[in-house]
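Build me a model from this:
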Amino acid sequence: MNAIVLAVGIMVTLSMLRVSVVLALILSAIIGGVYAGMPVASIVEEFNDGLGSGAPIALALATLGAFAVALSRAGIATYISSRMLNLVGSHDSPRNIEKTKWGIYLLLVLISVASGTIVPVHIAFIPLLIPPMLLVFNKMELDRRIIACVICFGIVAKYMVFPVGYGAIYLNDILVYSINEAGENLGFSITRDMAPQAMIIPVVGMLVGLLVAILFTYRKKRAYSDAPIKAEEEKEEKEKTLKPLQKILILAAIVSTLVVQVMTGSMVFGGMVGFSILALSGVMKWSEQDTIFDNGMRMMAMVGFIMVAAAGFAAVMRATGEVPLLVQQAVALIGDSRALAALSMLLVGLIITMGIGSSFSTVPIIAAIFVPLGLEYGFSAMAIIALIGTAGALGDAGSPVSDSTLGPTAGLNVDRQHDHIWDTVVPTFIHFNIPLIIFGWIAAMVL
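The predicted model follows:
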């Protein structure tokens, strides 16, 4: 058995058995390296060297986590929630129900996209924004599985096509970097502007899946019982106490974060500028800055550790020297069919990401394998980007341990009427992963 296949198999198995993903990556890297004949000292050295490439990503996530916690102190999620309910209009009139529903869907998509781009708070907005709206959903008898799909679409699609915020991490720092790292010795490289273009077709597939969920699968009404949502009065009072100058500074912090990211290409500098402006606004006490920053770092610590460990794992897999052998074995198994090769790569990505629960952690692992394999089959640079980017995103929506599914459940299940597996994981898996495979395959064949 190929050492890389063994290591990935062990890593996926341990992850699906709910072993810590970081521990699973370390153990599988050691086992794979030993199986390939590497001394343990060499394995440790290669793993440690690989950790360095993941450090900038972890630092960026920690900074954004602090920025998200600071924004939550400002009550911005509650402010958006109240304005959102006013904007969609009355839900009591039967004639306005459909218009109200589509208004909710559109605004939730926009907010989900904004949460990882212009306001990089990721899933932190969901437990604050969704609970106040549950009573409205109940009166409209709106199936919450649609809401789970809508939010998940916005969370995943944003980092697949928009190179800002978390998209900058996925597209630039992970996807482009990993592909260029894997292709360095093969004379193959890509540029940052290619990644968003290559991912458009797969994201169209996700949009098709979302429309199917809204128009067909979950179009029927679903009854829920009303349950009191605690702490709403405190949240509303927090919003009312914000002064006009504070609101201006909050907006300035958001805009500055985006502008600095675009100008410098660094999420770390963008997050720090935004955090500094929020500190000056008075939405948090000056003495609380260390606590808030620490809370933000802890909130994003696991994601950062996983990505750092994945970079170390990928370094060991490259050092085994068995990547070319794996390519030869795959070619012998698949034959000369480019279509079958593309489908196989996507399915491998699905399995890996389902086990890890993070597309961000999957790409460094599969890029080392898929770049030489894609070149062997004559795929274009754009097709290789689409294959690896889609294979990484596959499973993120449908994984029980993914933040893309855990986030929606955290907001929709506050009254214990939304099941994580059957109401979030299964619906998102069906409506996003299947279309991603189909449209990702199409992208690989036409680009």
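
CA atoms for contacts and neighbours, from now on please.
Fine.

Spatially central, which residue of this structure would that be?
What sits nearest the mean C-alpha location of the chain, by Cα atoms, centre = their mean, is Val156, with 5.1 Å.

Report the distance from whichever strand or helix holds Leu134 to the chain centre.
Taking DSSP states H and E as the criterion, Leu134 maps to helix 134-140. In this view, helix 134-140 has its centroid 28 Å away from the chain centroid, taken as Cα atoms, centre = their mean, to the nearest Å.

How about stretch 238-251?
30 Å.

ok, now stretch 251-266?
With Cα atoms, centre = their mean, you get 20 Å for stretch 251-266.

Report the buried residues of that stretch.
For stretch 251-266, the neighbour count (16 or more other Cα atoms under 10 Å) marks 251-262, 265-266 as buried.

repeat for stretch 127-144
Buried-residue list, stretch 127-144, by 16+ other Cα under 10 Å: 127-138, 140, 142-144.

List the contacts of it.
Among residues not part of stretch 127-144, those counted as contacts by Cα atoms under 8 Å, 6 or more residues apart in numbering are 77-78, 80-81, 85, 91, 97, 218-227, 229, 232, 407, 410-412, 414, 418, 423.

Can you name the next helix or strand after the stretch of helix or strand Asn86 belongs to?
Assessed by DSSP H and E, Asn86 sits inside helix 76-88. Remark: after helix 76-88, the chain's next helix or strand is helix 97-114, criterion DSSP H and E.

buried residues in that next one?
97, 100-101, 103-105, 107-114.

please give me the structure for this one as well, since I'd like to look at both together:
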Amino acid sequence: MEWIVVVSVIVMLALSLLRVHVIFAIIIAGIVAGLMAGMSIQDTIDILIEGMGGQADTALSYILLGVFAAMISYTGITSLLVRGLIKILTGKKTLLVLCLAGIACLSQNVIPVHIAFIPILIPPLLKLFDQMKLDRRAVATALTFGLKAPYIMISAGFGLIFHKTIKSGMQNNGVDITIGEIAKSLAFPGLGMLFGLLVAVFITYRKDREPEQSVKVDSGYNDEEIAKDTRFEVKHGLTILAIVGALIVQILTESLVIGALTGIVLMVVFFAVPLRKGDTFVQQGVGMMGTIAFVMLVASGFGDILKQTGAVDALVSASSEMLDNNQALIAFILLLVGLLITLGIGSSFGTIPIIAALYVPICVAAGFSPMAIAVLIGTAGALGDAGSPASDSTLGPTSGLSADGKHHHIWDTCVPTFLHFNIPLFLFGWIASIIL
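Purely as a prediction, here's the structure:
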């Protein structure tokens, strides 16, 4: 039973590496898991469909954030930012990549649009990347860093939700801990991600890379709009107010859906965008974020299959029975299990409740401190988020970088982010769980 998780995840990854679309890869992997557990294909598909509701809130929030991002783009404020980046950073490859990492960080804690900014900001920069012979894999790692590291280390925005999820999971299983302690415990694994980013930018992808042949794809942006000499206007100031309003509401309600709706309503109320173009904004938002939202839904159904087969419980139990009370070895195996689970489910936030229920009893019995347990849960949840074909942390960067057909989701985003983030995150998290 414990091998179901391993085999199904390997099937999903193998199909993805063979360039099978991630949606089909997840569905096939789910069917494999169901068949191995003795289910019929029909029963497996039924569980998959029922389990898709587990990420309905996330999928809806992505669509609404896409609509909000389309509205922001309509005002032209994004063009101002792009032209500023082009003017200041042309010829400065390393600084450009680090700047994009910084912008991505802001999308998690300060301006909570998450990945919705990528399909708007990145496509206009693709020609610049090609002119500079910039390796897009460096940009993919920078964007993924910005989408992950802040929520791991900082208790604000998405990070506050992530840390509260860890706290709730631990308390539900009998271990008390504060948000501040969780943030401190996850600082060291977060530094592992920073190390991986620096390796990618300054070593692995520093050399020039000749741009690939262009494939005709509707990228959804207009070069003429970027080239226009747009000045900062009142509507841009109102757009910033709408963004701030969405941030405040999102923090107060801890709901991406309500925050995104607030931003959309404020954009209309402030007359930053015309109400008559509502249909266009919705179409653009769905176009940007629809595929990612649907992948998250299918990944949720896959996770439900693994849970209902009992494969995850069996995997953790089988691992813990072989470990006795060797804390270093227990931590290593638990992180490895977390990596497999998150690679399959593709959501660190969705993985935490599953992992917490399994990890806390094992860790308490082995004598781990609350902060060490938080490190294991948080790191195991984050592991696999980078590198997973079904993760928004990889789907987001690809959505922007592949706008002209020159960037492959698996080989240019998933593999680079897996190597540069999951390996140091694993090692730094393992060391932290031992010393805390």
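
care to give me the TM-score?
Aligned and superposed, the two chains score 0.79 in TM-score terms (TM-score structural alignment, normalised by the length of the second structure); 417 aligned residues with a Cα RMSD of 3.9 Å.

quick one, helices of the stretch 51-200 of the second structure?
56-74, 77-89, 93-109, 118-121, 126-131, 136-153, 158-171, 179-199 (DSSP state H, counting those that start in this stretch).

Please tell me how far Val44 of the first structure sits from Phe293 of the first structure.
According to Cα to Cα, to the nearest Å, Val44 of the first structure and Phe293 of the first structure sit 32 Å apart.

Just want to know which of those two has more residues nearby.
Phe293 (21 against 17; other Cα atoms under 10 Å).

contacting residues for the more buried one?
63, 65-67, 69 are the contacts of Phe293 of the first structure under Cα under 8 Å, 6+ apart.

same thing with Gly53 of the second structure?
297, 300-301.

And the buried ones among the residues you listed, selectable in ChimeraX?
Buried residues within the contacts of Gly53 of the second structure, by 16+ other Cα under 10 Å, are selected in ChimeraX with:
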select :297,300,301
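
quick one: which of the contacts of Gly53 of the second structure is nearest to Ser347 of the second structure?
Lowest distance from Ser347 of the second structure to the contacts of Gly53 of the second structure (Cα to Cα) belongs to Ser300, with 8.3 Å.

how close does that closest one get to Tyr221 of the second structure?
31 Å.

Same question for Gly53 of the second structure.
From Gly53 of the second structure to Tyr221 of the second structure the distance is 32 Å (Cα to Cα).

and if you look at Gly400 of the second structure?
Per Cα to Cα, Gly400 of the second structure is found 11 Å from Tyr221 of the second structure.

Give me the more crowded residue out of the two.
Taking neighbours as other Cα under 10 Å, Gly400 of the second structure and Tyr221 compare with Gly400 leading, 25 against 16.

Return the residue of the first structure aligned against that one.
Mapped onto the first structure by TM-score structural alignment, Gly400 of the second structure lines up with Gly411.

Its match: what secondary structure?
Recorded secondary structure, Gly411 of the first structure: helix (DSSP: H, G, I helix; E, B strand; the rest coil).

Identify the residue spatially nearest to it, adjacent ones excluded.
Pro127 (4.4 Å; Cα to Cα, 6 or more residues apart in numbering).

same check, this time on Glu239 of the first structure
For Glu239 of the first structure, the closest residue by Cα to Cα, 6+ apart turns out to be Gly75, at 5.6 Å.

Count the residues that sit near that neighbour.
Neighbours of Gly75 of the first structure (other Cα under 10 Å): 20.

got it, and Glu233 of the first structure?
By other Cα under 10 Å, neighbour count at Glu233 of the first structure equals 10.

With the one 5 residues further on instead?
A count of neighbours around Lys238 of the first structure, defined by other Cα under 10 Å, yields 17.

how big is the angle separating the host helix or strand of it from helix 76-88?
Element membership of Lys238 of the first structure, judged by DSSP H and E, is helix 232-240. On the basis of axes from the mean of the first three to the mean of the last three Cα atoms, to 10 degrees, helix 232-240 of the first structure is oriented at 90 degrees to helix 76-88.

Can you point out the buried residues in helix 232-240 of the first structure?
For helix 232-240 of the first structure, burial by neighbour count (16+ other Cα under 10 Å) applies to 235, 238-239.

now it, how far from the chain's geometric center?
With Cα atoms, centre = their mean, you get 30 Å for helix 232-240 of the first structure.

Residues contacting it, please?
74-76, 78-79, 132.

And Gly167 of the first structure, what's its match in the second structure?
Aligned partner of Gly167 of the first structure by TM-score structural alignment: Gly159.

Spatially, what comes nearest to that match if we skip its sequence neighbours?
Tyr151 (3.5 Å).

Contacts only, for that neighbour.
108-109, 157-160, 162.

now those in a markdown table, with distance to Trp430 of the second structure and neighbour count?
Output for those, formatted as a markdown table (distance: Cα to Cα, whole Å; neighbours: other Cα atoms under 10 Å):
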| residue | distance to Trp430 of the second structure | neighbour count |
| --- | --- | --- |
| Gln108 | 25 | 23 |
| Asn109 | 26 | 22 |
| Gly157 | 26 | 26 |
| Phe158 | 24 | 27 |
| Gly159 | 21 | 20 |
| Leu160 | 23 | 21 |
| Phe162 | 19 | 26 |
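
what's the closest of these to Gly34 of the second structure?
Phe162 (29.8 Å).

Touching, the closest one and Phe349? I think so.
Yes: contact status for Phe162 of the second structure versus Phe349: in contact at 6.3 Å, counting by Cα atoms under 8 Å.

Quick check: Leu186 of the second structure vs Thr58 of the second structure, distance?
As judged by Cα to Cα, Leu186 of the second structure and Thr58 of the second structure stand 24 Å apart.

So between those two, which is more surrounded?
Leu186 (28 against 18).

just checking, what residue in the first structure corresponds to the more buried one?
Mapped onto the first structure by TM-score structural alignment, Leu186 of the second structure lines up with Met199.

do Tyr74 of the second structure as well
Aligned partner of Tyr74 of the second structure by TM-score structural alignment: Arg73.

Burial check on Leu425 of the second structure, number of neighbours?
A count of nearby residues for Leu425 of the second structure, using other Cα under 10 Å, gives 27.

ignore the last one, Ser214 of the second structure
Close neighbours of Ser214 of the second structure, defined as other Cα under 10 Å, add up to 10.
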